[in-house]
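Peer 1: coords please:
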Amino acid sequence: MNDLLFSVPGIACGHCAAAIRDCVTDVPGVRAVDVDVPAKTVRVAGGADAAAVRAAIAEAGYEAA
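Peer 2: Okay, here's the model as predicted:
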């Protein structure tokens, strides 16, 4: 299992973080989600597929770089 780290420039506040966390948590294989608002990053622990996590971030309304 590897951690995945995504840069998400659109993260601006706690509401953004919660929306992303809610969507990403539902991806199969995700054990934990850490959204760092100041760094504008999302770290995902577990064995989730990177493309599925990117799609979940997009579903929340944000683009993962």
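
Peer 1: CA atoms for contacts and neighbours, from now on please.
Peer 2: OK.

Peer 1: Please identify the helix or strand for residue 20.
Peer 2: helix 14-25 (DSSP states H and E).

Peer 1: After that helix, which helix or strand is next?
Peer 2: Note on helix 14-25: by DSSP H and E, the next helix or strand toward the C-terminus is strand 30-36.

Peer 1: picking up where we left off before, can you spell out which helices and strands pack onto the helix holding residue 20?
Peer 2: Packing partners of helix 14-25 (3 or more CA pairs under 8 Å, 6 or more residues apart in numbering; DSSP states H and E): strand 30-36, helix 50-59.

Peer 1: how about that helix: buried residues?
Peer 2: Residues of helix 14-25 classed as buried: 16-17, 19-21, 23-25 (neighbour count, 16 or more other CA atoms under 10 Å).

Peer 1: for comparison, sequence B:
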Amino acid sequence: MLLLGMPGGMEMLFVLIPVVLWITALVDCLKSNFSGDSKIIWVLVIIFLPVLGSILYFLIGRNQKIA
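Peer 2: Below is the predicted model:
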């Protein structure tokens, strides 16, 4: 099913993309190992600032993981 061809399809993309980004960031953060309290801080940032928090996590937080 092509979302762009449907009436309201573009609006669906503006909802679907942030939700997928938020879920992906939250799952990745919960599965990863961080030092100290970094994990709980990132989870709270992602939950309370869904779009901005997810973007910040992917730009900054993923570099703070323990290898």
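
Peer 1: what's the TM-score here?
Peer 2: Laid over one another, the chains give 0.35 as their TM-score (TM-score structural alignment, normalised by the length of the first structure), with 36 aligned residues with a CA RMSD of 3.1 Å.

Peer 1: Which single one of the buried residues of helix 14-25 of the first structure is nearest to residue 5 of the first structure?
Peer 2: In terms of CA to CA, no member of the buried residues of helix 14-25 of the first structure lies closer to residue 5 of the first structure than residue 24, at 12.4 Å.

Peer 1: Excluding sequence neighbours, find me the nearest residue to that closest one.
Peer 2: residue 56 (5.3 Å; CA to CA, 6 or more residues apart in numbering).

Peer 1: quick one: that neighbour from residue 32 of the first structure, how far?
Peer 2: 14 Å (CA to CA, to the nearest Å).

Peer 1: higher neighbour count, these two?
Peer 2: Remark: of residue 56 of the first structure and residue 32, residue 56 carries more neighbours, 23 against 13, as counted by other CA atoms under 10 Å.

Peer 1: Please report how far the more buried one lies from residue 7 of the first structure.
Peer 2: Per CA to CA, residue 56 of the first structure is found 14 Å from residue 7 of the first structure.

Peer 1: and for these two, which residues touch both?
Peer 2: By CA atoms under 8 Å, 6 or more residues apart in numbering, residue 56 of the first structure and residue 7 have no common neighbours.

Peer 1: How about the contacts made by residue 55 of the first structure?
Peer 2: Applying CA under 8 Å, 6+ apart, no residues contact residue 55 of the first structure.
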